[in-house]
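S.K.: build the 3D model from these lines:
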Amino acid sequence: MKILHIDASASNAETSHTRRLSNELVERLKADHADATLVYRDLVADQLPHVDMTIRHAWLPENADDPALVETRGRSKTLVEELKAADVVVIGAPMYNFTVPSTLKAWIDHVSIAGQTFSYTAEGPRGLLTGKAYLVISSGGIYSQGPFAANDHLATYLEAILRFLGISDIDTIRAEGIAYGPEQDQAAMARASGQIGALSAAA
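M.R.: Prediction:
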């Protein structure tokens, strides 16, 4: 099993809910699969530039040897190959202003490449990836249900982009309502950890 672990929280390992939970999940996966290998991407410690039109030009075959585009193509190709090689993708992402951290959006823009991770066909776009994904997300409020559910552009977006790229086997682990006080924070983390344990047991 090849695991790609993506962390996008701006908080450190001690204070970040998603860093702690996604690490717990990865450790469970490694314990359950003795042959597991891991590629880890900390998108805060090693931030990617936001993409511009050069990324489209960089992937064109006729520009493969353009010295001005070598760095852009090389960076994107490395990230694409990591994603294509993964059997399991684990993404740890807190909700920032109802959606994904900008560091994670930058990674998505680097790996969502026509002809590499998806293609256009006469019937519409088709994802080229396979495998499984785990989304480990956190939020100060509660967005999985209730009056603020329409504001969830974190889980809904990540699930949509992964399905667009071809990964339809997705489990989402939530620690939500963590801003409602220490007791709610602890309870949310306990529930999320329980989800991880249940997923591991079922694997």
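S.K.: from here on, contacts and neighbour counts on C-alpha atoms
M.R.: Noted.
S.K.: let me know the secondary structure of the residue most central in space within the chain.
M.R.: Here the mean C-alpha position of the chain is nearest to the C-alpha of residue 91 (C-alpha atoms, centre = their mean), at a distance of 3.3 Å. Classification of residue 91 by DSSP: H, G, I helix; E, B strand; the rest coil places it in strand.
S.K.: please report the distance of it from residue 26.
M.R.: 10 Å (C-alpha to C-alpha, to the nearest Å).
S.K.: anything in contact with each of these two?
M.R.: By C-alpha atoms under 8 Å, 6 or more residues apart in numbering, residue 91 and residue 26 have these common neighbours: residue 5.
S.K.: sequence B follows; please return its structure for comparison with A:
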Amino acid sequence: MKVLHIDSSIMGDASVSRQLSQAIVTQLKAKHNNAQVEYLDLAQQTIPHLTAEILMGQNVEQTALSEKLIQQYLDADVVVIGAAMYNFGLSSALKAWIDRISVAGKTFKYTENGPVGLAGDKKAYIASSRGGVYGENSPVDFQEGMLKTVFGFTGVNDVDVIRAEGVNMGAEMKDKAMADAMAKIQVI
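M.R.: The predicted structure follows:
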């Protein structure tokens, strides 16, 4: 089993989403002896934001990077994304990754009946952290909703969200959010 583990938080060791994504990967490795993990830290490995030059394949180095990122995504059986909410959305680094892997003819195609995902049958986990409390399907959630949309658009429909929210609302609230999230991870 191939696991693609992606972290996007800029907070390093203080990151809640990184703690959750690592716990998910640890749980997967405990349940699957053959798990091979490929790790991508978007706060450390800069993926330049999409430009017309990159989109049109006019930069050899960036085209190679895009192809590598797409292949990592396609090859994975499981994708684990650590995603902290920043200003109601994703980190710009995670959005840059999404722009690189969302490619017609590679991870999706358009048909006369609409788009069809090409990323195959895989499982995705979103390790979501939020400083405030927004709940599921909040009108100001452009974080989890965006990730679910991208996964679905590329053909990945088996998506679980492990959420810790209210982590900036005091130690007691953070401890409860982390305990609840870790309990959900234990049953993966």
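S.K.: and the residue nearest to the centre of structure 1, what does it touch?
M.R.: Residues near residue 91 of structure 1 by C-alpha under 8 Å, 6+ apart: 5-8, 22, 133-136.
S.K.: quick one: buried residues of the lengthiest helix in structure 1?
M.R.: The single longest helix within structure 1, with elements called by DSSP state H, is helix 182-202. By 16 or more other C-alpha atoms under 10 Å, the buried positions in helix 182-202 of structure 1 come out as 185, 188-189, 192-193, 195-196, 199.
S.K.: over to stretch 43-63 of structure 2?
M.R.: 43, 47, 54, 62-63.
S.K.: which other residues reach that stretch?
M.R.: 7-10, 93, 96-97, 99-100.
S.K.: swap in 7 Å and give it another go.
M.R.: Taking contacts as C-alpha atoms under 7 Å, 6 or more residues apart in numbering, the residues outside stretch 43-63 of structure 2 that touch it are 8-10, 93, 96-97, 99.
S.K.: cool, stretch 7-17 of structure 2 as well?
M.R.: Stretch 7-17 of structure 2 is contacted by residues 18, 40-43, 81-84, 91, 93-94, 127-129 when judged by C-alpha under 7 Å, 6+ apart.
S.K.: same check, this time on stretch 145-165 of structure 2
M.R.: Applying C-alpha under 7 Å, 6+ apart, the external contacts of stretch 145-165 of structure 2 come out as 107-108, 116-133, 177-178, 181, 184.
S.K.: so what corresponds to residue 86 of structure 1 in structure 2?
M.R.: Matched across to structure 2, residue 86 of structure 1 falls on residue 76, judged by TM-score structural alignment.
S.K.: near the nearest residue to that match once chain neighbours are set aside, how many other residues are there?
M.R.: Once flanking residues are discounted, residue 76 of structure 2 sits nearest to residue 2: 4.9 Å by C-alpha to C-alpha, 6 or more residues apart in numbering. By other C-alpha atoms under 10 Å, the residues close to residue 2 of structure 2 number 16.
S.K.: tell me if I'm right that residue 2 of structure 2 and residue 32 touch.
M.R.: No. Residue 2 of structure 2 is not in contact with residue 32 according to C-alpha atoms under 7 Å; the separation is 10.2 Å.
S.K.: how about stretch 35-43 of structure 1: buried residues?
M.R.: Neighbour counts over stretch 35-43 of structure 1 (16+ other C-alpha under 10 Å) mark 41-43 as buried.
S.K.: what is the nearest of those residues to residue 149 of structure 1?
M.R.: residue 43 (26.8 Å; C-alpha to C-alpha).
S.K.: do you know how far whatever residue of structure 2 lines up with residue 170 of structure 1 is from residue 101 of structure 2?
M.R.: Under the alignment by TM-score structural alignment, residue 170 of structure 1 pairs with residue 159 in structure 2. Note on residue 159 of structure 2: its distance to residue 101 of structure 2, by C-alpha to C-alpha, is 17 Å.
S.K.: quick check: end-to-end length of stretch 58-72 of structure 1?
M.R.: Stretch 58-72 of structure 1 has an end-to-end distance of 7 Å (criterion: C-alpha to C-alpha).
S.K.: same question for stretch 118-133 of structure 1.
M.R.: End-to-end for stretch 118-133 of structure 1, by C-alpha to C-alpha: 16 Å.
S.K.: the match of residue 170 of structure 1 should be in a strand, yeah?
M.R.: Yes. Applying three-state DSSP, one finds residue 159 of structure 2 inside a strand.
S.K.: would you list every one of the strands in structure 2?
M.R.: Per DSSP state E, structure 2 carries strands over the ranges 2-7, 36-41, 78-84, 108-111, 114-117, 123-130, 158-165.
S.K.: what's the most buried one of those strands?
M.R.: Of all the strands of structure 2, strand 78-84 has the most neighbours on average by mean count of other C-alpha atoms under 10 Å, namely a mean of 27.
S.K.: give me the number of residues near the counterpart of residue 97 of structure 1 in structure 2?
M.R.: When structure 2 is aligned by TM-score structural alignment, the residue opposite residue 97 of structure 1 is residue 87. The local packing of residue 87 of structure 2 (other C-alpha under 10 Å) involves 13 other residues.
S.K.: any idea how far residue 87 of structure 2 is from residue 141 of structure 2?
M.R.: From residue 87 of structure 2 across to residue 141 of structure 2, the span is 9 Å (C-alpha to C-alpha).
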